[in-house]
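Novice: sequence and predicted model, in that order:
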Amino acid sequence: MTETESFAYDVVVIGAGPVGENVADRTLAAGLSTAVVESELVGGECSYWACMPSKALLRPVIAHADARRTPGLRAAARAPLDAAEVFAHRDEQTAHWKDDGQVEWLEGAGAALHRGHGRLSGPRTVTVTTPEGRTETLTARHAVAVCTGSRAALPGLPGLRDGAVAPWTSRGATSAREAPGRLVVVGGGVVAAEMATAWQNLGSSVTVLVRGSGLLERMEPFAGELVSQALREAGAEVRTGVSVTGVSRENGTVVAVTDAGDRVEADEILFATGRAPRTDDLGLETVGLEPGSWLEVDNTLRVTGSDWLYAAGDVNHRALLTHQGKYQARVAGDAIAARARGEAPPTAATADDGAVPQVVFTDPEVASVGVTLAEAERAGHRVRAVDVDLATVAGAGLYADGYRGRARMVVDLDREILRGVTFVGPGVGELLHSATVAVVAQVPVARLWHAVPAYPTISEVWLRLLETYRG
């Protein structure tokens, strides 16, 4: 019979990714004893299989593309990327999938780390099964925070359902040691667009199969159009309006069958078709919640119907982005600390509603915040889209020859504020925070005239947008 060891803390956090780390950081700073439970690597998905490795793969790709558009560098940029060096750099950025540094930070902050699979086993109680098979029971005096994130969701297709084909998901795409000769990417969202960009330029021949009408359909239409154009120019094939009905592996070759009856052959296949919450084996049923469900929360990240359970990050489905999850974690940690003192929470997570910033690290980059024109119109706002060709901006022409890009701001005509902003083009990711401030602060358009952009930078697009709006 396995003996159970018991521990008591003020707060127990399940999940040691960036979100869980930030909850712990806030509660520890408030003087609350805090335990963190992690079944894999401290640092989570972002550090080892998502944000960091994907951008480590993409940064050389984008720099190489910029060099090809820069006078004086074109000859040097004709050589292909050194894929081995790129992979080595990726491995360094992921600390070679070792979490010693992250553990040192967490324990240095004062958290108690419990390695193993954590499950709720009743109100304020978490049971941990350690890698050695021991059982630990953690009791939380004030709160349990679920920060377990999300995982890739695979469709129930023939060949996947029976395990005949082991596809890449986002994890496989960011950790592969070499470029497959042929890669099929199924999906049209951010992961599909970024990984198609990376692997096409790292030596693979990429075919993208998109069920919808184009890439990045949740963003302004021109975003997906420009990214698709660039992928095709790089040599990738992008097929839209195509559904995969089954996959098989024949003599080492992956075969994807489409709804049109076409057979697309490849060495590897990446499914980037959505995310699912990591709550299926979390013990939600012990506290009256549905296993495998997204967790509904209020603006302090407390789970609906509970006075002790919190859920921050992907797991609540509000905004599946690391920076939004960390933002939620800061709000949740402060709320837990305040309520432990018998006080009202000092702030609420309002940025998840209509002011979410995101950068897609393709070539060209896509940066957006707030709502699209279509979303604003569906919400009943009286709005106007103001568009500018980024090639008309002096700083863009200096950034790269043949600069190609577009900017849009969605103006609320009744309130004269910005509801959303989208930039597409090389280097536009660094423009995004100015747009985020304008949207979040609801800066009046008339006031934006007095925020003078430096010349000659790409940020001068703000002046062009305002001039176009004034007419």
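Specialist: Yep, it's here.
Novice: from here on, contacts and neighbour counts on C-alpha atoms
Specialist: Fine.
Novice: can you tell me the helix or strand for A63?
Specialist: helix 51-68 (DSSP states H and E).
Novice: let me fix that, I meant to ask about V23.
Specialist: helix 18-29.
Novice: flag every buried residue along that helix.
Specialist: For helix 18-29, burial by neighbour count (16 or more other CA atoms under 10 Å) applies to P18, V19, G20, E21, N22, V23, A24, D25, R26, T27, L28.
Novice: state the distance from the nearest residue to the third one once chain neighbours are set aside to S39.
Specialist: In this structure, G20 finds its nearest non-sequential neighbour in C147, 5.3 Å apart by CA to CA, 6 or more residues apart in numbering. From C147 across to S39, the span is 12 Å (CA to CA, to the nearest Å).
Novice: closest one of the buried residues of helix 18-29 to L81?
Specialist: P18 (31.0 Å; CA to CA).
Novice: distance check, that closest one against E132.
Specialist: With CA to CA as the criterion, P18 and E132 are 26 Å apart.
Novice: again, but for W49
Specialist: Separation of W49 from E132 (CA to CA): 25 Å.
Novice: the two: who's more crowded?
Specialist: Comparing W49 with E132 by other CA atoms under 10 Å, the one with more neighbours is W49, at 19 against 8.
Novice: the nearest residue to that one once chain neighbours are set aside sits in which helix or strand?
Specialist: In space, and not counting its chain neighbours, W49 is closest to R171: 5.0 Å by CA to CA, 6+ apart. Following DSSP H and E, one finds R171 within helix 170-175.
Novice: okay, pairing it with this:
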Amino acid sequence: MSPDGDTLGPMTAREYDVIVIGAGPVGENVADRTVQGGLSTVIVESELVGGECSYWACIPSKAMLRPGAALRAVRDVQGAASAVTGELDAAAVLARRDTFVHDWDDTSQVEWLQGAGIDLVRGHGRLTGEREVTVTGQDGAETVLRARHAVAVSTGSAALLPDIPGLREVQPWTSREATGMREVPASLAILGGGVVGSEMATLFTSLGIPVTVVARSGLLRGVEPFAGEAVAKALTDAGADVRTGVEIERAARDAGGDIVLTLSDGAEVRAAEVLVATGRVPRTADLGLDSVGLTPGAWLDVDDTLRVRGVDWLYAVGDVNHRALLTHQGKYQARAAGDVIAARARDGAVDDGPWGAHVATADHSAVPQVVFTDPEVAAVGHTEASAEKAGLQVRVLDYDLSWVAGASEVADHYRGQARAIVDEERRVLVGATFVGQDVGELLHAATIAIVGEVPIDRLWHAVPSYPTISEVWLRWLEAYGR
């Protein structure tokens, strides 16, 4: 590798045990595990080493969301509230973001690769044959890489732009423009009520920007309904305009430069910018999938060891396999994929049974997620609806978190709700949802209970500390009974 990590020097071809396409957190983890498994590994990246999460998604968005959450928390504690005057400093919020993304400089990430023994080739990688990747650099030069054992695709996903007349022409923002903005817009319209739309509505509302959210099916549709309802109420109370049951029919810019969105009910929404947050598409369109008999632009179908079905040397890890579009789940998959690639290269045993070391079993039943809205939403496993759809006989345990003694220690006007889903046949927890301030820190306990299939009777002996919000576990057990 050259000192600056740009290329491997002048060459036409080079052979490795493993080639990883995509140097985000997922690709980095695949490569780290294969190197630890004794396999020579090269990683290919066309943008910044560290990927979407580090520079345009998880890290910058949470860095910008935290000041608003901190301000709301202080304002709801008597004795502290009087010490705070004024509103958020938008410029300081953006400056804080810049420190987290290192001003979009990946030097430290490249140094990590070097220290881990992972080679780097910068450029756009495409599959050009069996176990072969051709990388085109910015100067047009091509480097051919060949893998003795495996190629892993970890190219992630990109924002979906719906086919709405005029939308592309108004140059809408995606999550990248929102998290990478240099200046705060005068107003913002958000199309979509999922995680990105809800978090960005929370962010821009906290910055004092007029925000309109257009979400046909409401907010946070994939979790328990009460979670989205709580977030919508908080946004409305903070001054946002949340419109559900309608959709955008067309978009255009007026003579003054504002974007005008015409809704299906005939109403119009005007904003300086519009953020599209309606879903994701895989970054596989220009990956050369057709060279190995796969469909360009498609999600890659994998087995539980993350191997692409029908191509025994190709792995798809992270967003591209559409199993769970979350960084932590992608890294979890990466650990399994890297280890199984190394095992297969050594003709070693493959532990591919349920909860085995070489499979991503948790993708099916124990995916945790925190949504950093106001209030915070944390969920893992089944919702009531998904459990019933799966044919489970369940019992639902609901509890108002404001009734827990620890909640009043956190905030003077704490509002929140917690729901547990119990599989009655096995008497184990299969789902949990928490809504309220700081509930993200409750989630891992629920994740452990679900993954470990801890019996309800044993949970009685896991005593929550007092006074903390974790006391909700005791309240759930009391509601369930012995």
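Specialist: Thanks, I have it. All of these numbers come straight from a predicted model, not from anything done at the bench.
Novice: give me the TM-score for this pair.
Specialist: Once superposed, chain against chain, the TM-score is 0.98 (TM-score structural alignment, normalised by the length of the first structure); 466 aligned residues with a CA RMSD of 1.0 Å.
Novice: the first structure: which residue goes with L203 of the second structure?
Specialist: Aligned counterpart of L203 of the second structure in the first structure: A198 (TM-score structural alignment).
Novice: typed the wrong thing, it's D105 of the second structure
Specialist: So D105 of the second structure corresponds to K98, using TM-score structural alignment.
Novice: spatially nearest residue to that match (excluding sequence neighbours)?
Specialist: Per CA to CA, 6+ apart, closest to K98 of the first structure is L41, 7.3 Å.
Novice: ok, that neighbour - contacts?
Specialist: A16, W97, K98, D99 (CA atoms under 8 Å, 6 or more residues apart in numbering).
Novice: one more time with 10 Å
Specialist: G15, A16, G17, S47, Y48, W97, K98, D99, D100, Q102, V103, R115 (CA atoms under 10 Å, 6 or more residues apart in numbering).
Novice: ok, the closest residue in space to the fifth one that isn't next to it in sequence - contacts?
Specialist: Taking CA to CA, 6+ apart, and ignoring the residues beside it in sequence, Y48 of the first structure has T94 as its nearest neighbour in space, at 5.2 Å. With contact set as CA under 10 Å, 6+ apart, T94 of the first structure has these partners: G43, C46, S47, Y48, W49, A50, C51, M52, P53, A56, A88, S175.
Novice: of those residues, just say which sits nearest to T139 of the first structure.
Specialist: After measuring the contacts of T94 of the first structure against T139 of the first structure - CA to CA - the closest member comes out as G43, at 23.3 Å.
Novice: run the chain-centre distance for stretch 10-18 of the second structure.
Specialist: 33 Å (CA atoms, centre = their mean, to the nearest Å).
Novice: residues in contact with it?
Specialist: Contacts for stretch 10-18 of the second structure (CA under 10 Å, 6+ apart): 8, 30-31, 34-35, 38-43, 119, 131-134, 141-152, 313, 338, 341-342, 345.
Novice: recalculate using a threshold of 7 Å.
Specialist: 39-42, 143-151 (CA atoms under 7 Å, 6 or more residues apart in numbering).
Novice: same question for stretch 444-457 of the first structure.
Specialist: Against stretch 444-457 of the first structure from outside (CA under 7 Å, 6+ apart): A394, G395, A396, E416, I417, S459, E460.
Novice: follow-up on the earlier one: C147 and S39 of the first structure: which is more packed in?
Specialist: Comparing C147 of the first structure with S39 by neighbour count (other CA under 10 Å), the higher total belongs to C147, at 31 against 19.
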